[in-house]
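> Here is my input, please return the structure:
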Amino acid sequence: MPKKSPLELGLRQLSQAITERQWSARDVTAAVLSRVEALDCDLHAFCTLDETAMAQAEDIDRRLGEGLPVGPLAGVPVAVKDLISTQGLRTTFGSRLYADFVPERDDIVVERLKAAGAIIIGKTNTSEFGYGGIGHNHVFPTTRNPWNTALTPGGSSAGSAAAVAARMVPLALGSDGGGSIRIPASLSGVFGMKPSWGRVPLFPGCRDERYPGQSGWESLEHIGPLTRTAADAAFALSVISGPSSLDRYSIPSQADDWILKDPGTLKNVRIAYSCDLGFAVVDPEVCAAFENAIKQLGAVIDAVECTHPTVGNTEGLLDTLVALETDRVGLKSMASDRGIKLDGWLGSILERTWSADQFTAALMERKRIINITAKFMGEFDFLLTPSTATGAFAADTYGPAEIAGRSLPPSAWVPFSALANFTGLPAASVPIGFTTDGRPIGLQVMGRHLDDRGVLSLSAVIEKLFQHDRWPGPPL
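Sure, this is the predicted structure:
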C-alpha cells in the first residue's frame, strides 16, 4: 500500500495506482467525499454532489476485477462546473431561472470524462451564467478561497478552483469566456488552462438555443481544466480535446498534442513580457513577483524581452461582445415570466439599450486586436503577463476597493485575460508565489495560434522554478 494519500498523486499516477489495485476506486471516492464533507461547509465549492459517485467507482472496480478495459482516467475523481451540462444531475448555471433544471444530456466533455473512466463527484459553484469574475449567485452560498475564507477564490469557475486548491479533487472542469479559468486559478494558487478556441468542443453549452443564458458567449467561450500541475492539465486535455460534429468550430487534436516538450527545446523560443500591457494598474506585490519570475526564467531561457502588443484596454469591448452574444430577448422574457430580477453584470447588459452600430464597431475592434496580436505573435512564441492585477479580495464584492492606492472600476483587476478570448489563443495561469499576507499570485502564459502544447510546456518550466508543497486546509 503506498504511503501517500491517493489525493496527493497526479492524474496519471492516480489512475495507474487504481488500475494496478493499489487503491480501489471506491476507497479513493470515499476519501474525496470525506474531504468534501469536512471542508465544503466553509468553502461552498460544490453546489450539487452526484449521489451516484460511489456506484460509478464500484463499477470501475468491477470492470478491473473482471479484466475489462477501463479508460485513462479510471477511478479519478472529477468536479464539473455548474455551467456545464450533466445528464440527470442538477445544473443551475448559477441562476434562479434554472434552480431545478436537470439536463437531458451530458456536455461533450462530460461524455468524454465518463468514457475515460472518471468519477463525477459533483457540480461546482459559479457566478450566474458565468457573468462575473467571482463565485457569487442567488442560488447557493458564495464560494470562499481555501487560503482565506474571507476572500474570493475568483471566478467564474470559483468552485472548481477552490475544490482543486483544497485538494478535494485533483481535476475540475472550468469554462472561460474572458478569463474565468485563469482568474480563479491565479487567486486560488492552482494551474488553469484555457486551450485554443475549438480545441475542446462545446455542446450544448453556448449552442443550444432552447436555454437562454446558457446559450451565450459562443465566439468567446472555452472549456478547460483546473489542476495542480501543467502535466495534469495536459493529461486531462488528452481526454477532452478533439473535434465533434456537434461543434462546428471544433478542431482536430493530434496524437502527440499533449506530450509536453523537453525543456531544452524551449531555449530557442522568444518570450515577450509585460507587467501592465501599457495601461493596467497592478498591485506592487504582484508586479514584484512577476518581475522575479521573469528574472528567474531569463536565467533558463535567454530570449526574454520586455514588450507587448499595442492593443490597449479592452474592457469595454468584452462588455459589448458579451451583450451581442447574449440571448437578451429570451432572458428578459424568462425572467419576467418567473418574476425574477437579474442583477450584476448580466442585469446591466439586459437593461442597456444597444445599437447595431455599437455591435458592428465592436466586431471591427476585435478584428483590429486579432490582427495586431497575430503580427506580434509572429515575432514571439509567448507573451507573459500577471494573471490578475491583484491578489484575492473580499468575497461577495466585485473587485478590490483600490489597486496600488488608486480607486478604479470594479473590473480593473482583470486587465490581462480577455485578450486570449478575443484571439482564441491558448493561455494558462501558473502559480508563482504569494503576497506577504499569503494570497496566491499567478503568471499568465499566452502562446501562438494552436500551440497549446507549447503553453503547457513553458508552464511546466515555470512551475519547476516555483515548486511548493504548501496547500491550504488540513493535511491529506
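
> make it CA atoms for all contacts and neighbour counts henceforth
Noted.

> So which other helices or strands are in contact with whatever helix or strand Arg63 lives in?
Following DSSP states H and E, one finds Arg63 within helix 53-65. Applying 3 or more CA pairs under 8 Å, 6 or more residues apart in numbering; DSSP states H and E, we find helix 53-65 packed against helix 25-43, strand 119-124.

> now the other sequence, so there's something to compare against:
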Amino acid sequence: MRAIEIARAVTARKTTARHMAEQALARIEAGRSLNAVITIDPDRMRAEADAVDARVAAGESLPLAGVPVVIKDNIWVGGWRITQGSKLFAGFTAPEDAIAIVRLRRAGAVIVGIGATSEFACKGVTTSLLYGPTRHPQNPELTPGGSSGGPAVAVAAGLVPLAIGTDAGGSSRRPPAHVGVVGFKPSYGAIPYGPGFAEAGWGISVMAPIAADVEDARLAFEAMAGFDPRDPATFALPGADHAKPLRLAYSPRLGLDVAVDDEVSSGLRHAVDRLRAAGMAIADADPVWPADLAEDAVMPLQHAGLAALYGDAFRSDATQFDPDIAKQIERGLALSGADVARALEASTQIARAFAAFFLDVDVLLAPTVPCVAWPFTQLGPSMIGGRPASPRGHAVFTPFVNHAGVPAISIPCGTNAQGLPFGMQLIAARGRDRLLLDVAAAAQRALLG
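Just a heads-up that it's a prediction; the model follows:
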C-alpha cells in the first residue's frame, strides 16, 4: 500500500498502525539479504504504533497515521542506535530526535528501522566497514548507489512505503533513480536540519523523502517542512504559483561536457517526447556555467570537512575508516585555506548560474544519472557513454543542485535492455518546492499512463 492509502485506512480504522508496523517488520526480516535496514527495535516500534492507534481512537487527524518509515543511519532518532555507517559511532545512541523526526512522529508515522548509509554519507556506493554492502533489489551483485542506498532499497523492495534520507550531493536522488523510485531533495532550509551530527559538507545537506510515487514524497515533505528557530537556515515556503503558463525546459546533459550511456540518453529523450505528447510545452535549454566549472571544483569542501571532523581520529587509527573515506580525509588534510576558499567561490558561482537560469525557466528536466547500477565492489562504472569514467562519473548531474540550494526530484522514467532503471531529474528555483512537486506529479502520471 502507498503511504497515503495506509494513512487513510488507519484514520478510518479499517486497519491499525500496529498491524501495518508488524507487516513492515515481517517484510524487513524477509529482505535481510538486501542489507537495506540495518537496525530494528521491535518493542520500540510496537509502542510507537500503539500510541498512534490511541491518538486515532481519540479523534486526532494524522496525515501519516500508521505509515511505516525507515530513517537513514545519519539522522538522529532519539533512543535508537545511529552510527553514520562508521566504526567511530558503532555504540552511539541518539539523545533526541531531529526536528524533522519530531514532525514525522507528530504526523503519525511509525519508525520501523534504520536504513544503511555509506560512511558519513560521503560515498556514492552504500557500503561500510560496519555493515557491509547494501544490494540492489534486482541484482544482489549491483549497488543501488549512495549514500542513501538503504532507504532507497527499502522502498524499492516494498519493505516500507516511505523512507527519509539525506542529500548533500545527490545521495537521495541517485539511489532512487538506480532502483526505480522517487527521491525528493527539497530547497536548502525548507526542512529543519538537526539536531544531529556535524556535517562534512556544511550548508548543502537536506532531509529527503524517498517513496514509490511523488504524492507520498509530498505527504512526508509537508509533514516535515517549515520554519523552526533552532535552524537559522529554515524559512516558510510559499504555495505553488500557477498564475502564468509554466516554462519547462529539457537539458540532456545539464549544460556539462560529460558522458551519458546511450540507453539513458535515448530513454530520457523518449520520456520527454511522451511528456510533450501529453501536453507539456517543453523547450530545449541548458544552464550556462562559468568556464571549466565541474564537480572537482567543489569536492575540496567535503574533503576539508571530513578532515576537520575526523582528521585527529584518522591520524590516531586509520583502520577505523573505510579506505575510500580515508583517502578523502587525507586529501582534506593536504588542502590549504586558499584551496577551500576557491571551492567556496565555485559553489557561489554555481548558485548564481542556476539563479540566472531560473529567471527564464520554471522547471528544468535533466538526467538524474548518466548510467545504470554497477557492481557494488566498484566506486563507479569504469565506462560511461563509451568513455573511461572517473569514480565520480556516475554523480555528475546532482551536486550542483545542492550548491545552489534549489529543489530537485528524481522520478523513474525508463530502464535499459537489462531492465535496470534510471531517472529523470526535475529542478526548480529555491523555494518553489510545491510547484516542483506539482509538475513532478503530473510528469509521473503522464509517464505511467
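
> Got a TM-score for the pair?
Scored against TM-score structural alignment, normalised by the length of the second structure, the superposed chains reach a TM-score of 0.94; 443 aligned residues with a CA RMSD of 1.9 Å.

> what does the helix holding Arg63 of the first structure contact?
Counting contacts by CA atoms under 8 Å, 6 or more residues apart in numbering, the residues outside helix 53-65 of the first structure that touch it are 19, 24-26, 29-30, 69-70, 74-75, 117, 119-121.

> Could I have the buried ones of the residues you listed as PyMOL selection syntax?
Here is the PyMOL command that selects the buried residues among these (16 or more other CA atoms under 10 Å):
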select buried, resi 19+24+25+26+29+30+70+74+75+117+119+120+121
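
> okay if I get the helices and strands packed on helix 53-65 of the first structure as CSV plus distance to Val109 of the first structure?
Listed next are those as CSV, based on distance: least, CA to CA, whole Å:
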stretch, distance to Val109 of the first structure
helix 25-43, 20
strand 119-124, 12
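
> So which of those is the most surrounded?
Counting by mean count of other CA atoms under 10 Å, strand 119-124 has the highest mean neighbour count of these, with a mean of 28.

> what stretch of the second structure lies opposite the helix or strand just after it in the alignment?
Downstream of strand 119-124 of the first structure, the first helix or strand assigned by DSSP H and E is helix 158-165. Aligned using TM-score structural alignment, helix 158-165 of the first structure spans residues 149-156 in the second structure.

> how much does the matching stretch stray from the first structure?
Compared with the first structure after fitting, stretch 149-156 of the second structure deviates on average by 0.3 Å (mean CA distance after the TM-score superposition for the first structure).

> about what we covered before: which residues sit against the helix or strand following the helix holding Arg63 of the first structure?
Later in the chain than helix 53-65 of the first structure, the nearest helix or strand by DSSP H and E is strand 77-81. The contact list for strand 77-81 of the first structure (CA under 8 Å, 6+ apart) reads 28-29, 32, 110, 118-126, 157, 159-160, 163, 169-175.

> Which residue range of the second structure does strand 77-81 of the first structure align onto?
Aligned by TM-score structural alignment, strand 77-81 of the first structure corresponds to residues 68-72 of the second structure.

> Centroid-wise, who is the farthest residue in the second structure?
Within the second structure, Ala58 marks the point farthest from the mean C-alpha position, 34.8 Å out by CA atoms, centre = their mean.

> The one residue sitting closest to the centre of the first structure: what's it in contact with?
Closest residue to the average C-alpha location of the first structure: Ile181 at 1.9 Å, with CA atoms, centre = their mean. Neighbouring residues of Ile181 of the first structure by CA under 8 Å, 6+ apart: Gly155, Ser156, Ser157, Ala161, Gly174, Ser175, Gly192, Met193, Lys194, Gly224, Pro225, Leu226.

> what residue of the second structure matches up with it?
So, by TM-score structural alignment, Ile181 of the first structure is matched to Ser172.

> same thing with Asp61 of the first structure?
Under the alignment (TM-score structural alignment), Asp61 of the first structure pairs with Asp53 in the second structure.

> and that match, how far is that from Leu64 of the second structure?
For Asp53 of the second structure, the distance to Leu64 of the second structure (CA to CA, to the nearest Å) stands at 12 Å.

> Between those two, point out the one with more neighbours.
Remark: of Asp53 of the second structure and Leu64, Leu64 carries more neighbours, 28 against 23, as counted by other CA atoms under 10 Å.

> Wait, that one touches Ala7, no?
Yes - assessed by CA atoms under 8 Å, Leu64 of the second structure is found in contact with Ala7 at 5.2 Å.

> can you map out the strands along the first structure?
Remark: strands assigned in the first structure by DSSP state E are 46-49, 77-81, 119-124, 171-176, 191-194, 222-227, 271-273, 304-306, 382-386, 402-403, 406-407, 427-434, 440-447.

> Tell me which stretches of the stretch 151-300 of the second structure form helices.
For the stretch 151-300 of the second structure, applying DSSP state H, counting those that start in this stretch gives helices covering 174-179, 214-224, 262-277, 299-316.

> ditto for the stretch 301-449 of the second structure
Under DSSP H, counting those that start in this stretch, the stretch 301-449 of the second structure gives helices at 323-334, 337-357, 399-404, 433-448.

> List the residues that contact the residue opposite Ile223 of the first structure in the second structure once aligned.
Ile223 of the first structure maps onto Met207 in the second structure when the alignment is built from TM-score structural alignment. Applying CA under 8 Å, 6+ apart, we find Met207 of the second structure in contact with Ala100, Ile164, Gly165, Thr166, Asp167, Lys185, Pro186, Ile191, Pro192, Tyr193.

> Repeat that for Arg331 of the second structure.
Residues near Arg331 of the second structure by CA under 8 Å, 6+ apart: Pro300, His303, Ala304.

> from the residues you listed, which would you call buried?
Judged by 16+ other CA under 10 Å, buried ones among the contacts of Arg331 of the second structure: Pro300, His303, Ala304.

> Mind putting those into CSV with distance to Pro375 of the second structure?
Shown next, in CSV, are these (distance: CA to CA, whole Å):
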residue, distance to Pro375 of the second structure
Pro300, 27
His303, 25
Ala304, 29
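
> number of nearby residues for the alignment partner in the second structure of Ser127 of the first structure?
For Ser127 of the first structure, the aligned position in the second structure is Ser118, judged by TM-score structural alignment. A count of nearby residues for Ser118 of the second structure, using other CA under 10 Å, gives 32.
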